[in-house]
Structure formats: structure tokens, C-alpha cells
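# Show me how the following folds:
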Amino acid sequence: MAGAMVRIPVIRRSSDDIYEFPGTTVSLADMVLGFIEEVEVPPENTTSGSDEDDENSCSVEENKAFWEEQDQLLQATLCKTSSVESKIRQATKEAVREINSSSAEYCVCSRPVAGGCRKCLRTEICKRLIDSGYNCAICKSKWRSSTNAPAGEHTYLEVLDKSSKRGEIRVVIELNFRAEFEMARASENYNRLISWLPEVFVGKADRLRALIKILCCAAKTCMKEKKMHLGPWRKHKYVQTKWFGTLERSTPGSLPVGFSHGPPKPKASILTFDLLEAAMPAGLHCAGTAVEVV
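Alright, predicted model coming up:
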């Protein structure tokens, strides 16, 4: 029947979680909820050009909705906290503040770095948290290469808290958190998402898992939008192994005084490298730069 109109339901991305932020100073857009939009489309006399325009318009809207949703989920996850996390986060802030304000050099490498290297900063923070009564340790995770991913290792701090009646709580302290997810050729949407991340992350293991899932999903979409290959080191399983793989746990006291493996070699997370780009990013050390815990 010529001229008849047909209603076509278009299902959009949905989220079952609704987050509220009482008292927060963070400016948030409304949560992106699932909905069905009815669009009137003439069944006849429709040109291929208009079909392409509708498809492109739908793609743009879905893309916008996706990134808005990721922003909401990321901020909601970062805003949540517990008394245990707040306590350890405050102790970490105090340790960093004392180190930054101290005139003493804490870098004990054979060739000390002006302002201290990240390895020695990690060790010094661990010592101060132990002195404050926390069960803190330096953790190093290692994994072998596979057909899908290269071998690697990652070092971070961990605090095991037993003050809760629910049992032991694992809190991860990552001193270079934001940089672990930076990409040299990222899109504007991805960079805006990453800008919400703190430089120093202090949070429970389940919170870290949630953040990794959000960020890896965003990285995958970013590479798809730019029509670039997603490196195996950006995939969810690989990234999660950095903090949840097999690890070696040690404390500064278990190492010989002045222990060193020699001159520190420049290192950067493989996540900071983009496809076909092997330039070493700046700021691999903490030289002369104050570290802020958010």
C-alpha cells in the first residue's frame, strides 16, 4: 500500500546499573539508559542515499551513547569507596607528601636519579606503610609468552587488611595507574575517559577489576573506530594479569641493605605504545615531580 508508514523499533545500548552521587562535586551527565526509539520510515520510494544517511546518523548516536555510558560507569566506580580504602589511601597520601617534602634522597640505585626513581619511590612508600602498621608488600607478577600475547612482568604495592569481619581485604596501590592505559594514537573520546583516572590508584581488588573491564572495552572500541588492530597487550585478559596473575610478594626488609640490580633501565608499560610506534614516552621516572594521590 503506497504511502503507508511503518514503525521500526531501534534498540539502543542499555545498562542495568543506576548510580547516584550524593554530595559529589563531580559534574555528571544523566545516566544512559536503554530505550526503544520509534522511527517512521516510508516502505517505498526510499533512496539508497537516505538509507546511508540514516545508518550513519544511527552509528553516530550509538557511538555517542557508548562513550557517555563509559564515562558514567568509570566515574561511578571511582567515586565509590570503603572505610578500608579511605584509610589506606590517606596513609599513602601522607607517605607521598612526606617523601616529596623531604630533602633526603631515597633513591639507592648505583646511579641515583635526581628526585628519585619509581622503583625506589615504591620501596619507600612500602616502608612507610609498614611503619604505620599496614601489612604492605611489593608484588611482582610475571607471565610467559603465548600465541596471543608476549611475556611480561609488572610491579605494584599490595596491602592485606584483616580488620573487617568479612575476612581479609586486598587493596592494590598502583603508582603509575593512568599511564598504564594511555595510548599514543587514542581518540578524543578515549583520552577524555582516561583523564578521569588518578595517577596513583588505591583501591580494593574488585574495584580494580571493574575499572580494567571498562577501560579495556573502551580501548577496543577506540581501536575499532580508528580502524586499527588491537594489540594483545591491550586486551582484557592480558591487562588483568598485571595485577591478578601469579605473583611474588616481598617486603623491603627482606632485601639486603642497598640491594640493587645495577643501573635502572628505562621502562614503560607496553600499554603506552601505539601500533607501529615504539617511541619511549616521557616521564618514566618521578624526577623532580610531585606525585598526587587522588
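
# can we go C-alpha only for contacts and neighbour counts from here?
Noted.

# and the longest strand for the chain?
As assigned by DSSP state E, the longest strand anywhere in the chain is strand 152-161.

# Which strands or helices does that strand pack on?
Packing partners of strand 152-161 (3 or more CA pairs under 8 Å, 6 or more residues apart in numbering; DSSP states H and E): helix 118-131, strand 136-143, strand 169-174, helix 236-244.

# Relative to Ala186, which of these is closest?
helix 236-244 (17.1 Å; CA to CA).

# ok, residues contacting that closest one?
For helix 236-244, the external contacting residues (CA atoms under 8 Å, 6 or more residues apart in numbering) are 141-143, 149, 153-154, 156, 209, 212-213, 216-217, 232-233.

# What is the neighbour count of Glu225?
As a burial measure, Glu225 scores 12 neighbours (other CA atoms under 10 Å).

# gap between it and Ser187?
As judged by CA to CA, to the nearest Å, Glu225 and Ser187 stand 8 Å apart.

# which residues of the stretch 151-294 of the chain fall in strands?
152-161, 169-174, 201-204, 247-250 (DSSP state E, counting those that start in this stretch).

# here's the other one to compare against:
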Amino acid sequence: LNRNPSLQFNMEFEEDSQGSCVVDEARLKLAIEQLRRMMKCSSATESEVKQVITDVREAASQQQAAVSCSAVAKALEERGFGVCVRTALGGGDGLDCLHNLRHHFLIVKPPRGLQGKPVAGATFIVDINFREQFQVAHATPHYRELIDQMDIEFIGAEPKLRAVIQMLCEEMARAYREQDISLPPWRQTSSMLSKWCPRRSEDYSADGKRQRPNAVMDSASYGAVPNGPKLPWDTGASGRSPTQRGSRLLTGWNGAN
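Below is the predicted model of the structure:
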């Protein structure tokens, strides 16, 4: 029995398309599961912080108000946490401003343990608007669904943050590549990471008071801190934070889209 060539081509195309859809769905499911595992709270302290953020969001929703870093910081302080609002200043000369992005997030230290002893290695990063940092205009259905399924906020130590950013940036680059669109420089992994591991940063208290002078913090020294990012009240033998080195203040850009 001879088949119509056109009909045979259509049938083969449909079979290939169905197979491709199955593969894409499986890859998406795997990516969502992996991202959820990476971002889930890994300690009771992180879970407590997440609950505080949830409570603040619910209270703000009832008042039809936006949730701010300072509001979450105040709520955490009421629970005994040490908190500062950190601003990544971004900026730079020429095209450097596209790789050093401006952003706001929290540096959190849990309440002291028994007998007032500090909890070792527990300082971590909290970003209440983490998901929106990875929302892009040129998203594929796969990438859009992945972002929609992830948590709104990030809570965790810097190594966890780096791993999550690496994965999301790889997925973002793939989405751009599949559409034959060049990935903007501010969407590269190192540029995205600069939002949370900045060269220059400023710290503020929950009520908006400046806590220390403009500082320089490169990614290498940031990652080398044994127990996570330094808080303004953590000082070395000299009485100064290792990140307190002189620098001029430059206005940064947050790298949207």
C-alpha cells in the first residue's frame, strides 16, 4: 500500500513533535523539582524566617500595601534576629554598570542560642523579591513556567544562593538561545550575582539609619567569609569589618529585562 508522501510527512512530523513535547515536559518537571530542592528551607531558623515573611505579606495584603525590606527587617528584629538592609550600589565606569547591578536585600543573623551563645555559621541572605529578579520579557513557555513555580523569596547562605543563581541563569540563557536572541550582559551569571555579592554596598537598619560607610566587597572576599556574609556589627581584631575599604559612591542600575 503506497502512502501519500505529504500525509506520511505530516504523520512523521506529528510523531516527532509529540516526542519533543514529552521530552520538554520531562525536562521542565525535573528542573522544577531540582529548583524546589535547592531553595527549600534547610533549617528551623530558615523556616521561621519564611513564616515571618508570610505573616508580613498577609498583613500588607489586608492593608493593600506593598511589602518592603524594612517591614520584614522590623518583623525579624521583633523575633530577636539581627538584621540589616543591604543595598548593592552597582554602577561603574563605561559598560561596568551593566555588570554591577543595584539591588536591596537582607542580611540576617538568628537570635543567640542557649546561654546567649551565638549560632555558629548561621548568618544568611534573605531576598523577599528574589523571583522577580529572574522574570524576563523574552521568556519561553518552559522558562516562564519554571519561574512561576519557584518561591517568591530566597532564604539561605551564600553557597546556596550561588547554586540557585547558576541554575536559573543557565535556564535563562537557554531560553534566549532557543529564540535566537542575544543574552544581555546584565543577564549573565556574574552580572546577576552582583546583586547579592556586590563590589560596593551600604547597610541600613530596619528604621533606615545608615550603619556603616560605603564599602568595597568583591565576590571573592564575600565568598571567603567562613560563616556567611559579614554583618555591620561583626568586626575583626582591628575593630573594622574586612569589607570596610575606601571607595567612591557610584549610582547603579538594577538590570531589569
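
# before we move on, back to that, mind putting the helices and strands packed on strand 152-161 of structure 1 into JSON lines with distance to Ser50 of structure 1 and mean neighbour count?
Listed next are those as JSON lines, based on distance: least, CA to CA, whole Å; neighbours: other CA atoms under 10 Å:
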{"stretch": "helix 118-131", "distance to Ser50 of structure 1": "56", "mean neighbour count": "19"}
{"stretch": "strand 136-143", "distance to Ser50 of structure 1": "51", "mean neighbour count": "20"}
{"stretch": "strand 169-174", "distance to Ser50 of structure 1": "50", "mean neighbour count": "21"}
{"stretch": "helix 236-244", "distance to Ser50 of structure 1": "38", "mean neighbour count": "18"}
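
# Columns distance to Leu197 of structure 1 on top of those, output as JSON lines?
Output for these, formatted as JSON lines (distance: least, CA to CA, whole Å):
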{"stretch": "helix 118-131", "distance to Leu197 of structure 1": "19"}
{"stretch": "strand 136-143", "distance to Leu197 of structure 1": "22"}
{"stretch": "strand 169-174", "distance to Leu197 of structure 1": "12"}
{"stretch": "helix 236-244", "distance to Leu197 of structure 1": "16"}
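
# Please name whichever of those is nearest to Thr77 of structure 1.
Smallest distance to Thr77 of structure 1 across these (CA to CA): 15.0 Å, for strand 169-174.

# what's the angle between that closest one and helix 236-244?
Counting by axes from the mean of the first three to the mean of the last three CA atoms, to 10 degrees, strand 169-174 of structure 1 lies at 100 degrees to helix 236-244.

# Just give me the mean distance for strand 169-174 of structure 1 relative to structure 2.
Averaged over the aligned pairs, strand 169-174 of structure 1 sits 2.1 Å from structure 2 after superposition, using mean CA distance after the TM-score superposition for structure 1.

# what span of structure 2 lines up against that strand?
On the basis of TM-score structural alignment, strand 169-174 of structure 1 is assigned to residues 122-127 in structure 2.

# so what's Lys140 of structure 1 closest to, chain neighbours aside?
Once flanking residues are discounted, Lys140 of structure 1 sits nearest to Thr155: 4.3 Å by CA to CA, 6 or more residues apart in numbering.

# how far away is the aligned partner of the one you found in structure 2 from Ala175 of structure 2?
Counting by TM-score structural alignment, Thr155 of structure 1 lines up with His104 in structure 2. Remark: distance between His104 of structure 2 and Ala175 of structure 2 (CA to CA) = 26 Å.

# again with Lys117 of structure 2
Going from Lys117 of structure 2 to Ala175 of structure 2 by CA to CA gives 47 Å.

# ok, the two, which is more surrounded?
In this view Lys117 of structure 2 and Ala175 are compared by other CA under 10 Å, and Ala175 has more residues nearby, 21 against 9.

# wait, the more buried one sits on Tyr143?
Yes: contact criterion CA atoms under 8 Å: Ala175 of structure 2 and Tyr143 qualify, at 6.4 Å.

# The match of Thr155 of structure 1 reaches Cys84, doesn't it?
No: if you go by CA under 8 Å, His104 of structure 2 and Cys84 don't touch, sitting 10.5 Å apart.

# hmm, back to that, give the contact list for the match of Thr155 of structure 1.
Going by CA under 8 Å, 6+ apart, His104 of structure 2 touches 69, 85-88, 127, 195.

# Quick check: the farthest pair among these?
Largest separation among those by CA to CA: Cys69 and Lys195, giving 14.8 Å.

# residues in contact with whatever residue of structure 2 lines up with Asn135 of structure 1?
Applying TM-score structural alignment, one finds that Asn135 of structure 1 aligns to Gly82 in structure 2. Contacts for Gly82 of structure 2 (CA under 8 Å, 6+ apart) come out as 76, 108-111.

# Gly82 of structure 2 and Asn254 of structure 2, how far apart?
Gly82 of structure 2 is 26 Å from Asn254 of structure 2, where distance means CA to CA.

# List the buried residues for the longest strand of structure 1?
By neighbour count on 16 or more other CA atoms under 10 Å, the buried set for strand 152-161 of structure 1 is 152, 155-159, 161.

# Next: stretch 55-65 of structure 1.
63, 65.

# starting at the chain centroid, how far to it?
When distances are taken as CA atoms, centre = their mean, to the nearest Å, stretch 55-65 of structure 1 is centred 26 Å away from the chain's centroid.

# how about the nearest residue to the most centrally placed residue in structure 2, chain neighbours excluded?
Centre of structure 2 computed as the mean C-alpha position; nearest residue by CA atoms, centre = their mean is Phe130, 4.5 Å away. Nearest residue to Phe130 of structure 2, sequence neighbours excluded (CA to CA, 6+ apart): Glu153, at 4.9 Å.

# what about the corresponding residue of structure 1 for that neighbour, neighbour count?
In structure 1, the residue paired with Glu153 of structure 2 according to TM-score structural alignment is Val200. Applying other CA under 10 Å, we find 20 residues neighbouring Val200 of structure 1.

# do the one 4 residues further on as well
The number of residues packed near Lys204 of structure 1 is 20, by other CA under 10 Å.

# so how far is Ile11 of structure 1 from the nearest residue to it once chain neighbours are set aside?
Excluding the flanking residues, the one nearest Lys204 of structure 1 by CA to CA, 6+ apart is Val171, at 4.3 Å. With distances taken as CA to CA, Val171 of structure 1 is found 39 Å from Ile11 of structure 1.
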